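K.L.:
Test case, fold it:
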Amino acid sequence: MSGHSVQAVGWARSLPMNSEVKAARDWARRHLDTLGWTASAPETVDAVLLTVSELVTNAHVHAHSNAQLVMTWDTRCLHVAVHDDSTELPTPRPPSAERTGGRGMLLVDAMADSWQARPCSDGKTVIACFRPPATEGDG
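P.N.:
So this is what the prediction gives:
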């Protein structure tokens, strides 16, 4: 081993299709509170909560699936991952005056520092990364 280690903290929650997306947002906000982000990085908190809403909604509405929500903080990036049962990978679509929906991944793309979708043998996982703004003393 190189002597380097990664310290991380993480949380996981299963959200059945009959659960409200608000439950996912409230759960995520409580964990962001433990990181101190609601005071130090409120804009990042808003972006994370919007992303949680969009990804869980996509799992329920488009994948017709329960959502497995996992958030992991490794001191550099908050990874927000949502797994569902669909193998169809999401892609941002341009806004359209003819569609009332279909902007979720466009929003995720705009809010997250980065995101990716990974196929799995039992569906897919969409992961968005958020870095809070640097604070004084962050070097």
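
K.L.:
okay, CA-based contacts and neighbour counts for the rest of this
P.N.:
Will do.

K.L.:
who's in contact with L55?
P.N.:
V82, G104, V126 (C-alpha atoms under 8 Å, 6 or more residues apart in numbering).

K.L.:
State the distance from the closest residue to the last one other than its chain neighbours to R99.
P.N.:
For V126, ignoring the flanking residues on the chain, the nearest one in space by C-alpha to C-alpha, 6 or more residues apart in numbering is A117 at 4.3 Å. A117 sits at a distance of 23 Å from R99 (criterion: C-alpha to C-alpha, to the nearest Å).

K.L.:
And the strands in this protein, which stretches?
P.N.:
9-15, 67-73, 78-84, 114-120, 123-130 (DSSP state E).

K.L.:
Can you say which of those is nearest to P92?
P.N.:
Shortest distance between P92 and the strands of the chain, using C-alpha to C-alpha, is found for strand 114-120: 11.1 Å.

K.L.:
and that closest one, how far out from the chain's middle?
P.N.:
Put simply, strand 114-120 sits 11 Å off its chain's centre (C-alpha atoms, centre = their mean, to the nearest Å).

K.L.:
Let's see this one next, to set against the first:
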Amino acid sequence: MSTDHPARSGRQQRQQRQQRQQRQQQRQSQSQTRRLPLSGTARVVSRCRDFTERALADWGWTPESGGRAERTEDVLLLVSELVTNACLHAGGPTELVLRHTPDRLRIELSDPSPDLPRRRPRAVSQPGGHGLIVLDRLSLKWGAEPVDGGKVVWAEITPPR
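P.N.:
Predicted structure coming up:
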């Protein structure tokens, strides 16, 4: 003989579904996105860094403690490298998107070139060639995705604890 009453089972399923929906809504409300449309290459690196610094401050990534300051600098360096690469290899960025959740920051940079990033041989006598190495070292993961009108190069990093 079963001890589960059909009405109770249905009620429990509804409650569980409501709890899942509430958790999902809570995660979405904790997620924040900032967008900066871009054009050209003049002062674009500093504009993106300033935009990112303001967003990080709004999200509590203030540099008052050592770990937060270090993490903020890592993010600003990632942004600088992504933007610089877009200027050098893709005609300049078209949009910077920052997606912040409690456990991750995703930096996305769009540009008009369909060519995905690839490592180039470094010439010791010439500057440059470090952008993708910096992405590898500072981010949890990074990648690039073709989109209509170009590509998006992205990097993810954990927030300071």
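
K.L.:
Please identify the most buried of the strands of structure 1.
P.N.:
With neighbours defined as mean count of other C-alpha atoms under 10 Å, these peak in mean count at strand 78-84, which reaches a mean of 25.

K.L.:
what span of structure 2 lines up against that strand?
P.N.:
Using TM-score structural alignment, strand 78-84 of structure 1 corresponds to residues 105-111 of structure 2.

K.L.:
what separates that stretch from the chain centre, distance-wise?
P.N.:
Stretch 105-111 of structure 2 sits 5 Å away from the centroid of its parent chain (C-alpha atoms, centre = their mean).

K.L.:
what do we get in structure 2 for the residue nearest to V126 of structure 1?
P.N.:
By TM-score structural alignment, A117 of structure 1 lines up with A144.

K.L.:
Please verify my assumption that that match contacts R118.
P.N.:
No. Counting by C-alpha atoms under 8 Å, A144 of structure 2 does not reach R118; the two are 10.1 Å apart.

K.L.:
How about residues contacting the match of strand 78-84 of structure 1?
P.N.:
For stretch 105-111 of structure 2, using C-alpha under 8 Å, 6+ apart, the contacting residues are 79, 82-83, 86, 90-100, 149-159.

K.L.:
Which of the strands of structure 1 sits closest to D26 of structure 1?
P.N.:
strand 9-15 (11.7 Å).

K.L.:
so the biggest helix by length in structure 1 corresponds to what in structure 2?
P.N.:
Ranked by residue count and defined by DSSP state H, the top helix of structure 1 is helix 42-61. The alignment of helix 42-61 of structure 1 onto structure 2 (TM-score structural alignment) covers residues 69-88.

K.L.:
distance from the matching stretch to structure 1 after superposition?
P.N.:
With mean C-alpha distance after the TM-score superposition for structure 1, stretch 69-88 of structure 2 departs from structure 1 by a mean of 1.0 Å once superposed.

K.L.:
Pull out the buried positions in that stretch.
P.N.:
Neighbour-count burial for stretch 69-88 of structure 2, counted by 16 or more other C-alpha atoms under 10 Å, picks out 71-72, 74-87.

K.L.:
Kindly provide the distance from V83 of structure 2 to R20 of structure 2.
P.N.:
Taken as C-alpha to C-alpha, the span from V83 of structure 2 to R20 of structure 2 is 38 Å.
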